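Engineer: Sharing a model that was predicted from the sequence below.
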Amino acid sequence: MMTTMRSTQILRSTQTPRSTQPLRRTATALLATATLATASLALAPTALATAHHTAAGAVWRGAWATSPQEPSAPLGPNWSQQGFANHTVRQTVRVSASGTRARIELSNRYGTTPLRVTGATVARTAGGGAIQAGSARTLRFDGRTSATVPVGGTLLSDGAPFQVEAFETLTVTLYLADETGPATYHQFAGATTYRAGGDHRADVSGAAFTETSASTYYLTGVEVSGGRDTFRRDGIVTFGDSITDGVGSATDADNRYPDELAERLAATGSPRAVLNHGIAGNQVVNDTTWAGEKALTRFREDVLNERGVRTVILLEGINDIGGSTVSFPAAPTPDVSVAALIKGHKTLIRQAHAKGLKVVGATLTPVKGSFYDTPANEAKRDAFNAWVRTSGAYDAVVDFDRTVADPSDPDRILPAYDSGDHLHPSDAGYRAMAAALDLDAL
């Protein structure tokens, strides 16, 4: 279902992009020469993010990622608005790249006070809030076991010797002794986060971790270096809204379409990191009060500064189309015309090409029977999808619309692929989406 639209000459920008938000990452073209005096750097809002190399010559690449969001509680209580005080937080993530060293990225992008991290570890997951005995490694920050992330900033830990295999589930433990204030988080984790009162960094058992959340907090990346894939720069970023985020898939099962894509690539003998930068409810053109800054703002931070990436898959726009017609979970957003949505996509494509990234455009999946189902919204979706298929604006196109549609009712998602709300795919639907991608075109 994916076809190559045109061959694009890859351009590399020598200019640093402007941003009013704190930069999380910088992809640099000169991989062979860039070095840093330290493997860890806390970034102020106007500072540059770290380059690929450390003083020891390590080349870092993303193995897992998520996009930070402003504290909110649109779909029920979570821990973001009150933050933490004398809490230990354990978060489990499945990585899609291997290496011999690991480091984490913490974001205080939306914090109102400096974030004090008393200590952090990485370990192999044993299930629930437990970790495998003997696997925990203390993470350091510029040689110290504690660190402070400035307001609006990002922090990378030092690299820790830690053998990581692709598709392994890791547990990152943060001890937050001081009051944090509202926490930068990611609303839909698709995985369970665990919390305990007091300092339980050293616990192997998960017995103390009696509180759970469906969101992640502060943790926005896991990176690896070393191993057989040391110099690979062929990672894929999946960028979009809830359908990229994996809403509708089973919790703790890693069945989102980006997960399934990473597994498919590995099964064909061409493993590549796949980094998920979807945010449920996100829009291309409009900011929202609960679903993150618009794609036009966050694309630079969340995609263009990601390390080790070559391709971005762009699936976003259904919330722009439907957001003006619904009042849940927040007030309707301004109406977005098809022309405005196309203009937004063209801007993202232009920015990606300037960074040397290939862009795969995706059609918007069916909405019939969902809360977005109106004749006007369907007309917009059809018009936008026609442009995606025929414009030649992308380097390649994947037709997710036709992939998951019911052949007998093409405006509706196939029942076998429907999670139940007639908008978000099920696990089977996400597998079908991953299978639709042309791996050669990637």
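Structural biologist: Happy to help now that I have it. Numbers count the residues shown, from 1 in each chain.
Engineer: C-alpha only now, for contacts and for neighbours.
Structural biologist: OK.
Engineer: now the helices for the protein?
Structural biologist: With DSSP state H as the criterion, the chain has helices at 242-245, 257-267, 295-299, 318-322, 338-354, 375-390, 400-404, 427-436.
Engineer: Now distance to Thr180 too, for those, in JSON lines please.
Structural biologist: Converted to JSON lines, the helices of the chain look like this (distance: least, CA to CA, whole Å):
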{"stretch": "helix 242-245", "distance to Thr180": "26"}
{"stretch": "helix 257-267", "distance to Thr180": "32"}
{"stretch": "helix 295-299", "distance to Thr180": "24"}
{"stretch": "helix 318-322", "distance to Thr180": "32"}
{"stretch": "helix 338-354", "distance to Thr180": "34"}
{"stretch": "helix 375-390", "distance to Thr180": "42"}
{"stretch": "helix 400-404", "distance to Thr180": "41"}
{"stretch": "helix 427-436", "distance to Thr180": "36"}
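Engineer: Minimum distance to Ala160: which of those helices has it?
Structural biologist: helix 257-267 (24.4 Å; CA to CA).
Engineer: Alongside the first one, take a look at this:
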Amino acid sequence: MVVAAVMQLSLTPAAAEGPLSGWRAVWMTAMQQPNVNPNWSQEGFAAESVRQVVRLSAGGPKLRIRISNQYGERPLRLAGATVARATQGAAVEPGSVRPVLFGGVEAISVPVGSQVASDAVALPTVSGGTQVAITLYFAESTGPATFHEYGAVGASYRAAGDARADTSGAAYGEAGGSWYFLAGVDAIGVGAGSVAAFGDSTTNGFRTTPGLRYPDLLAARLAAAGRPRPVLNAGLGGGRLLNDSNCFGESGLGRFDRDVLDQPGVKTAVVLLGVNDIGYPELPPAPCLTPNPEITAEQLIDGYRALIRDAHARGVRVVGVTIPPFGGAEVHTERSERLREAVNTWIRTGGEFDATVDFATALAGPAHPTRLASQYDSGDHVHPNEAGYRAMAEAIDVTVL
């Protein structure tokens, strides 16, 4: 039976989370509304289990998961959940499956627009880079699903019935590339606070593979340098700073609190956002781009200032990142290039961010600085390839974090 009581996640300011105790976010993803692209978000789940594999950027002796019904049409009834160490595909390590409880019970109802956190779960030997499988069982129809669309995310798998205890993965006959209802994983651990990488498809890791997005590579670099700390990926493919989209989710201004400042233990935000605000007005009208007004450099700068004000009010530092070149792409015109250069000049010289990182210079071709260097171009002239994402991670002075 599904109980009506809900354990609400306490949205205390991130700065209140001490670095040596309490919960820290070690994985999260930006939630968005269901859309019409090929995925499971419109239909949702009914009498089904969905197993989702995520890579943690740090670990700890205990974990908890966070479930979101941000964009639901009805209360989300979760019949039960498990967490386990992932192996291959939908398979999990035998003996590692742990039940997940919420206020001491398996079944919960998550109100529309809400997020809940589970009780603590002890899962031994979980550290940075560990892949865990989180399985959610929905006995009743969920309706359209709050989710995170594909980019370079881990895998999700769907099975009929209650397959929470399945270790072989044989029950999971369907695979997908998005995450559903799963908003975050937190850990209790010793170490510095989390870093949130806030951005669009480039942060989300479009055109690379799971585990090789720039925030993943940055987390590995920090660990190798003896400065381990969680690095969260708050990228949202197609996202803009100033405007919402039916397909690409809320604006950066609309989701910054939820996706960065409300994440437990976040101390620093790295902001790489604006290329879609600049480039989309160069495209023909399309439903996913509506509204699509031409914007000015001043409007983008005011948007960054709003993020900085909100972050500083919560004791979070903000690192501004220059917008990489996109010459040769469909959205590149004289107008969009002028906007990019004006915004990047302000990021570099305005002095309003706590620190800056120059991805534009790190990724530019030496002979054609308005274009990605050929060794970093995935082929669409906007998104880096694996070498480009690695160059981004290496361009960050870790002391600014």
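Structural biologist: Looks like it came in fine. Note that the structure is predicted; figures quoted are calculated from it, not measured.
Engineer: is it possible to export the helices of structure 1 to TSV including mean neighbour count?
Structural biologist: Putting these into TSV (neighbours: other CA atoms under 10 Å) gives the following:
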stretch	mean neighbour count
helix 242-245	24
helix 257-267	21
helix 295-299	20
helix 318-322	25
helix 338-354	18
helix 375-390	17
helix 400-404	24
helix 427-436	22
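Engineer: Looking at those, which is nearest to Val224 of structure 1?
Structural biologist: Per CA to CA, nearest to Val224 of structure 1 of the helices of structure 1: helix 257-267, 16.1 Å.
Engineer: so that closest one aligns onto which residues of structure 2?
Structural biologist: Mapped onto structure 2 using TM-score structural alignment, helix 257-267 of structure 1 covers residues 214-224.
Engineer: Return the residue of structure 1 aligned against Phe181 of structure 2.
Structural biologist: Under TM-score structural alignment, Phe181 of structure 2 pairs with Tyr218 in structure 1.
Engineer: tally of neighbours for that match?
Structural biologist: By other CA atoms under 10 Å, 24 other residues sit near Tyr218 of structure 1.
Engineer: Surely it is in contact with Thr180?
Structural biologist: No - checked against CA atoms under 8 Å, the pair Tyr218 of structure 1 and Thr180 is beyond contact range at 10.7 Å.
Engineer: Ok, which of the helices of structure 1 comes nearest Thr138 of structure 1?
Structural biologist: helix 257-267 (27.6 Å).
Engineer: mind checking how far the closest one is from the chain centre?
Structural biologist: 15 Å (CA atoms, centre = their mean, to the nearest Å).
Engineer: That one vs structure 2, average distance?
Structural biologist: Once fitted to structure 2, helix 257-267 of structure 1 is off its aligned match by 0.2 Å on average (mean CA distance after the TM-score superposition for structure 1).
Engineer: Run the angle between that helix and helix 427-436 for me.
Structural biologist: For helix 257-267 of structure 1 against helix 427-436, the angle by axes from the mean of the first three to the mean of the last three CA atoms, to 10 degrees is 50 degrees.
Engineer: For helix 257-267 of structure 1, which outside residues touch it?
Structural biologist: 96, 238, 244, 246, 254, 271-276, 430-431, 433-435, 439 (CA atoms under 8 Å, 6 or more residues apart in numbering).
Engineer: Pull the contacting residues for the match of Phe181 of structure 2.
Structural biologist: 68, 106-108, 183-185.
Engineer: Please say which position in structure 2 Lys380 of structure 1 maps to.
Structural biologist: By TM-score structural alignment, Lys380 of structure 1 lines up with Leu339.
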